[in-house]
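K.L.:
Provided below for reference: sequence and predicted model.
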Amino acid sequence: MPKFAANLTMMYPEHAFLDRFAAAARDGFEAVEFLFPYDFEASEIKTRLTDNGLTQALFNAPPGDWSKGERGIASLPGREEEFRQSVEKGLEYAATLGNKKLHVMAGLIARNQNRDEHRAIYLKNLEYAAKEAQKAGITIVIEPINTRDIPGFFLNRQDEAQQICDEINAKNLQVQFDIYHCQIVEGDIAMKLKRDMKRPNAGIGHIQIAGVPERHEPDIGELNYPYLFELIDSLGYEGFIGCEYKPKAGTSEGLGWLKPYL
């Protein structure tokens, strides 16, 4: 039976952020994830988790200046020290919140920039992040993201992400398989899940879902999620599946798809 985590950045926008934990618990979620916790003290978020019996599944390390359009700094030349500080801060929050997976975003690359240079920086930074995270028993995950939603994002394909993990060869570096992004860029979701789930050096560390193409509930759009959930179960995935979608109307009213799995 799949286990789901409500993404509190996208879900429950009708509530203030700290009130979304209780709302998710009332709807039957046992875990949550979100993009960033850094506007709040870690202890304040931990209290919301504990009070509502929730597990923290995942969040992102600081991504640079989000308000100015930055979407990660892991591949950006000249930002190495800032990246190390972002990993340190992410691990500090994880120590309090209890999650064992931390996502680091690759960042953007312009058409006139040197991709090989960005890739070399990316690998060096990921190697550092994995080494530091290993001390805390935490897995670093990297996520291919489609360039329709985030134009210029450096990492786009599942096979490229797996290759990067293979090159670094750290047991605690894995790929975050977002089915929404993968469907837009590549398709052939089931075969990619089968290919990558059991890879010896990397594999899939976290899964996220949303309907395609509008990124609403998973029962809206072109994908057959009940089939994919059954497949994911059969492949032995034991982690949480993050519900990173934008509710079409009210969040709770759109959770009919979830009821068979509660």
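P.N.:
Received it, and whenever you're ready, just let me know what you need. Numbers count the residues shown, from 1 in each chain.
K.L.:
Going by C-alpha atoms from here, please, whenever you check contacts or count neighbours.
P.N.:
Will do.
K.L.:
Look through the protein and tell me its longest helix.
P.N.:
Counting by DSSP state H, the longest helix found in the chain is helix 115-135.
K.L.:
Which other helices and strands does it contact?
P.N.:
Judged by 3 or more CA pairs under 8 Å, 6 or more residues apart in numbering; DSSP states H and E, the packing partners of helix 115-135 are helix 80-97, strand 139-142, helix 158-168.
K.L.:
Show me the helices in the stretch 101-250 of the chain, by range?
P.N.:
Counting by DSSP state H, counting those that start in this stretch, the stretch 101-250 of the chain has helices at residues 115-135, 158-168, 179-185, 189-196, 225-234.
K.L.:
need these in a markdown table with mean neighbour count and distance to residue 59, can you?
P.N.:
Converted to a markdown table, the helices of the stretch 101-250 of the chain look like this (neighbours: other CA atoms under 10 Å; distance: least, CA to CA, whole Å):
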| stretch | mean neighbour count | distance to residue 59 |
| --- | --- | --- |
| helix 115-135 | 18 | 14 |
| helix 158-168 | 18 | 19 |
| helix 179-185 | 21 | 17 |
| helix 189-196 | 15 | 22 |
| helix 225-234 | 14 | 22 |
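K.L.:
before we move on, back to that, what does the longest helix of the chain contact?
P.N.:
Residues outside helix 115-135 that contact it (CA atoms under 8 Å, 6 or more residues apart in numbering): 74-77, 80, 83-84, 87, 91, 106, 109, 139-140, 164, 168, 170, 172-173.
K.L.:
How far does that helix sit from its chain's centre?
P.N.:
Relative to its chain's centre, helix 115-135 lies at 17 Å (CA atoms, centre = their mean, to the nearest Å).
K.L.:
that older thread, as a markdown table, the helices of the stretch 101-250 of the chain with distance to residue 63 would be great.
P.N.:
Putting the helices of the stretch 101-250 of the chain into a markdown table (distance: least, CA to CA, whole Å) gives the following:
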| stretch | distance to residue 63 |
| --- | --- |
| helix 115-135 | 13 |
| helix 158-168 | 18 |
| helix 179-185 | 19 |
| helix 189-196 | 26 |
| helix 225-234 | 29 |
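K.L.:
Pasting the second one now:
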Amino acid sequence: MARFAANLSMMYTEHDFLDRFQAAADDGYDAVEFMFPYPWPASGIAARLRAAGLRQVLFNAPPGDYAAGERGLAGLPGRREDFRDSILRALEYAEELDCPRLHVMAGVVPAGAARESVEDVYRENLAWAAAQAAPAGRDLLIEPINTRDMPGYFLNRQAQAHAMVEDVGAANLKVQMDLYHCQIVEGDLETRLRAYLPTGRVGHVQIAGVPRRQEPDTGEVNYPHLFGVLDELAYDGWIGCEYRPRAGTSAGLGWLRAWQAGAGRAAG
């Protein structure tokens, strides 16, 4: 049965960040993810996780100067030391939060840079980062992101991400398959799930309604059907709910209640 994790960067924003953990637990979530925890001490976040009885299943490594438009460092020529520092910092947080996986953002292709040079840097950095994460049992994830939401982002398509994972060859480097981004760029979601999940290279799945990135019961994607496909394919990972609620987060969880009720009847 599908297991869902609330994304606390997008959901429960009616609460202060550290109060979102208990709000998610009160709505029945067992796990959470978020983007960037670094403005808060890891010990403080860990305390909120424990108090709410939640598992942390994913967060992002530092992306560089986000306010200045940076969206990751892994593919940026000339930023190797900054990238390595970011990975070491992320691993420190992962240890404190007992988080098994980290999303490593590729970055926006710099103006004038050849994609081949970015790809070479990206491959080298991912290999190094995977080697640092392996002793602690952490998986690193790379995520294709659509260029409508993130213009110029290096990694956009599932085949591109899976080829990079194969090329690096690290057992703890996997793909973060966000079905919102995949639908915008490529579509054909069921076929892609059936192609890629059996490879063992998908380490996490995320969802949101398309095109507005709201609850998954809105827009053009039939998520109940895809949840059934995930169950059929024996996907046992988490599904991150990385969407922006239309109104209050709790009020918009009818889709989750409906799926849980239907799955419960099917199991019975």
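P.N.:
Structure's in. What do you need? Just so we're clear, the structure is a prediction, and the values are computed from it rather than from any experiment.
K.L.:
where does the TM-score land?
P.N.:
The TM-score (TM-score structural alignment, normalised by the length of the first structure) is 0.98; 260 aligned residues with a CA RMSD of 0.9 Å.
K.L.:
separation between residue 78 of the first structure and residue 142 of the first structure?
P.N.:
Here residue 78 of the first structure is placed at a distance of 20 Å from residue 142 of the first structure (CA to CA, to the nearest Å).
K.L.:
typo on my end, residue 117 of the first structure
P.N.:
Distance from residue 117 of the first structure to residue 142 of the first structure, by CA to CA: 18 Å.
K.L.:
related to what we said a few turns ago, in ChimeraX, select just the buried ones from the contacts of helix 115-135 of the first structure.
P.N.:
Buried members of these, defined by 16 or more other CA atoms under 10 Å, are picked up in ChimeraX with:
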select :74,75,76,80,83,84,87,91,106,109,139,140,164,168,170,172,173
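K.L.:
that older thread, out of the helices of the stretch 101-250 of the first structure, which comes closest to residue 54 of the first structure?
P.N.:
Closest approach to residue 54 of the first structure among the helices of the stretch 101-250 of the first structure (CA to CA): helix 225-234, 21.7 Å.
K.L.:
so how far does that closest one sit from its counterpart in the second structure?
P.N.:
Aligned to the second structure and superposed, helix 225-234 of the first structure gives a mean residue distance of 0.6 Å (mean CA distance after the TM-score superposition for the first structure).
K.L.:
which residues of the second structure does that helix align to?
P.N.:
The aligned range for helix 225-234 of the first structure in the second structure is 223-232, by TM-score structural alignment.
K.L.:
OK, contacts around residue 162 of the second structure?
P.N.:
Counted by CA under 8 Å, 6+ apart, residue 162 of the second structure has contacts 174-175, 201.
K.L.:
if I look at it, how far off is residue 202 of the second structure?
P.N.:
Look at residue 162 of the second structure and residue 202 of the second structure: by CA to CA, they are 9 Å apart.
K.L.:
Just give me the residues shared between the contact sets of those two.
P.N.:
Counting by CA under 8 Å, 6+ apart, the residues touching both residue 162 of the second structure and residue 202 are 174-175.
K.L.:
what's around the residue nearest to residue 62 of the second structure when sequence neighbours are not counted, how many residues?
P.N.:
Leaving aside its sequence neighbours, residue 62 of the second structure sits nearest to residue 86 (CA to CA, 6 or more residues apart in numbering; 5.4 Å). By other CA atoms under 10 Å, the residues close to residue 86 of the second structure number 21.
K.L.:
Residue 86 of the second structure: what's it in contact with?
P.N.:
61-63.
K.L.:
got it, and residue 58 of the second structure?
P.N.:
By CA under 8 Å, 6+ apart, the residues touching residue 58 of the second structure are 32-34, 99-103.
K.L.:
Now go through the residues you listed and say which are in strands.
P.N.:
32-33, 101-103 (DSSP state E).
K.L.:
Can you tell me the closest non-neighbouring residue to residue 185 of the second structure?
P.N.:
Among residues not flanking residue 185 of the second structure along the chain, residue 146 sits closest, at 5.9 Å (CA to CA, 6+ apart).
K.L.:
Same question for residue 136 of the second structure.
P.N.:
residue 95 (8.0 Å).
K.L.:
Number of residues surrounding that neighbour?
P.N.:
For residue 95 of the second structure, using other CA under 10 Å, the count is 14.
K.L.:
who's in contact with the most centrally placed residue in the second structure?
P.N.:
Residue closest to the mean C-alpha point of the second structure, counted by CA atoms, centre = their mean, is residue 176 at 5.6 Å. Contact analysis of residue 176 of the second structure by CA under 8 Å, 6+ apart lists 103, 141-144, 202-206.
K.L.:
Kindly reformat those as JSON lines containing distance to residue 214 of the second structure and neighbour count.
P.N.:
Below are those laid out as JSON lines (distance: CA to CA, whole Å; neighbours: other CA atoms under 10 Å):
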{"residue": "103", "distance to residue 214 of the second structure": "22", "neighbour count": "24"}
{"residue": "141", "distance to residue 214 of the second structure": "23", "neighbour count": "27"}
{"residue": "142", "distance to residue 214 of the second structure": "23", "neighbour count": "25"}
{"residue": "143", "distance to residue 214 of the second structure": "19", "neighbour count": "25"}
{"residue": "144", "distance to residue 214 of the second structure": "19", "neighbour count": "25"}
{"residue": "202", "distance to residue 214 of the second structure": "23", "neighbour count": "20"}
{"residue": "203", "distance to residue 214 of the second structure": "23", "neighbour count": "21"}
{"residue": "204", "distance to residue 214 of the second structure": "19", "neighbour count": "23"}
{"residue": "205", "distance to residue 214 of the second structure": "16", "neighbour count": "22"}
{"residue": "206", "distance to residue 214 of the second structure": "13", "neighbour count": "19"}
